[in-house]
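K.L.:
here is a sequence with its predicted model. Questions after.
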Amino acid sequence: MPVITAATAKAHQFDGATWKSFVSPSRGSSELVAWRAEIPAGAPTSPHRVNHEEVVYVLRGRLRLEHDGSAEIAEAGDVVVVPADTDVHITNPGDETAETWVTTRVGFAGIMPDGSRFEPPWVK
C-alpha cells in the first residue's frame, strides 16, 4: 500500500486553477482517481457535463455549484455528490482560494459545451 505524499503530487494548471494529481492509473490505481484542486476567487472555470459520478469534498473556502438549472453553495466541510451525466459549473464566489478533494473513477472525462471531450491530465 503506497503512501502518496503531497510533495510527489503532480500539479497541472487549467482554467486558472491548480489541480494536483494524487491517484490515477499513471500512479498505479486501476479503479479510482483523486485530486486536490485549488481554485482562486474569480477563476475562469468551465461548465461541463461529467461522464462519471464524482465526490467533491470542500477543504477550504466556498464553491458555487450550478447544475441542472439550480445553484447551491458548498463550504468547508461540505461534500457534494455530482451524479454521472450531469451538467455542472463550479466557481469560487469567495475572497480566498477554495480547496477541494475530488474522487471519481478511472475514465473520468468532461464533455464541454461545444461537445468536445476533455480528459484531464490529472486523471490519466
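P.N.:
Perfect, thanks for sending it.
K.L.:
rest of the way, CA atoms for contacts and neighbours
P.N.:
Fine.
K.L.:
is the residue nearest the centre of the chain within a helix or a strand, and which one?
P.N.:
The centroid of the chain falls nearest to Val102 when counting by CA atoms, centre = their mean (5.2 Å). Using DSSP states H and E, Val102 sits in strand 98-105.
K.L.:
which SSE is immediately downstream of that strand?
P.N.:
As the chain continues past strand 98-105, the following element, by DSSP H and E, is strand 110-111.
K.L.:
if you count contacts, what does that next one end up packed against?
P.N.:
Counting contacts by 3 or more CA pairs under 8 Å, 6 or more residues apart in numbering; DSSP states H and E, strand 110-111 packs against strand 48-50, strand 117-118.
K.L.:
who touches it?
P.N.:
48-51, 117-119 (CA atoms under 8 Å, 6 or more residues apart in numbering).
K.L.:
same thing with stretch 26-40?
P.N.:
16-25, 91-92, 96-106, 122-124.
K.L.:
can you map out the strands along this protein?
P.N.:
Applying DSSP state E to the chain gives strands spanning 10-14, 17-23, 32-39, 48-50, 54-60, 62-67, 70-75, 79-82, 86-91, 98-105, 110-111, 117-118.
K.L.:
try this one side by side with the last:
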Amino acid sequence: MPITKSAAAPTFQLPGTIFTGLASPKRGSTSNAVWHVRIAPGTQGAPHRLSHEEIFVCLEGRGTAQVGEQIHELEQGDTLIVPPDTDLALTNAGTKDFCAVAVFPVGGQAILPGQAAFTPPWAE
C-alpha cells in the first residue's frame, strides 16, 4: 500500500497559492488525485475549466468560488463540487489563509483560457 509521508509530499507554487500533492499516479494512486491547496489572503483565483468533476473540502479560512455564473462563499467544513466543463475561480479576499483538500479523477485535465488542456503537476 503506497503512502505519502507529509515530509516527502511535493509542493507546487503559483502566485499566492501552494499545492501539496498527496495522492496521484506518481504517488501510487490509480483512480484519484488528491492535494492540499493553501491560498494566501488577497489572492485572486485564475479562471479555468476542468475536464472532470472536482471536489473541494474546506479545512480552514474563508474563500469565494465562482462556479460558472454563481458565487459561493466557502468556510471550514463546507464541500464544493465543481461540475466538469464549468468555469471555476477560487479567491481568498479574507485576512487568513484559505485551505482545502481537493479530489480530482486521474486523467482529468485543466484548461486555461487560450491554452491547451494539461494535467496539473500536483495531479500527475
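P.N.:
Good, I have the coordinates. What you see is a predicted model, and the numbers here were worked out from it, not measured in a lab.
K.L.:
got a TM-score for the pair?
P.N.:
Taking TM-score structural alignment, normalised by the length of structure 1 as the basis, the two superposed chains have a TM-score of 0.93; 124 aligned residues with a CA RMSD of 1.3 Å.
K.L.:
quick check: closest non-adjacent residue to the residue nearest to the centre of structure 1.
P.N.:
Val56 (4.6 Å; CA to CA, 6 or more residues apart in numbering).
K.L.:
cool, and Leu22 of structure 2?
P.N.:
Nearest to Leu22 of structure 2 is Trp35, by CA to CA, 6+ apart, at 4.9 Å.
K.L.:
what is the burial count for the one you found?
P.N.:
Neighbourhood size, Trp35 of structure 2 [other CA atoms under 10 Å]: 23.
K.L.:
residue in structure 1 paired with it?
P.N.:
Superposed on structure 1 with TM-score structural alignment, Trp35 of structure 2 falls opposite Trp35.
K.L.:
gap between that match and Glu66 of structure 1?
P.N.:
21 Å (CA to CA, to the nearest Å).
K.L.:
do the same with Ser116 of structure 1
P.N.:
When Ser116 of structure 1 is compared with Glu66 of structure 1 (using CA to CA), they lie 20 Å apart.
K.L.:
who's more crowded, those two?
P.N.:
Higher neighbour count among Ser116 of structure 1 and Glu66: Glu66, with 16 against 10, using other CA under 10 Å.
K.L.:
map the more buried one onto structure 2.
P.N.:
So, by TM-score structural alignment, Glu66 of structure 1 is matched to Gln66.
K.L.:
ok, that match - contacts?
P.N.:
With CA under 8 Å, 6+ apart, Gln66 of structure 2 has these contacts: 72, 87-90.
K.L.:
Met112 of structure 1 - nearest residue in space that isn't next to it in sequence?
P.N.:
Spatially, and ignoring its direct neighbours in sequence, Met112 of structure 1 is nearest to His48 (4.7 Å; CA to CA, 6+ apart).
K.L.:
is that neighbour in contact with Pro113, as I believe?
P.N.:
Yes: with contact defined as CA atoms under 8 Å, His48 of structure 1 and Pro113 form a contacting pair (6.2 Å).
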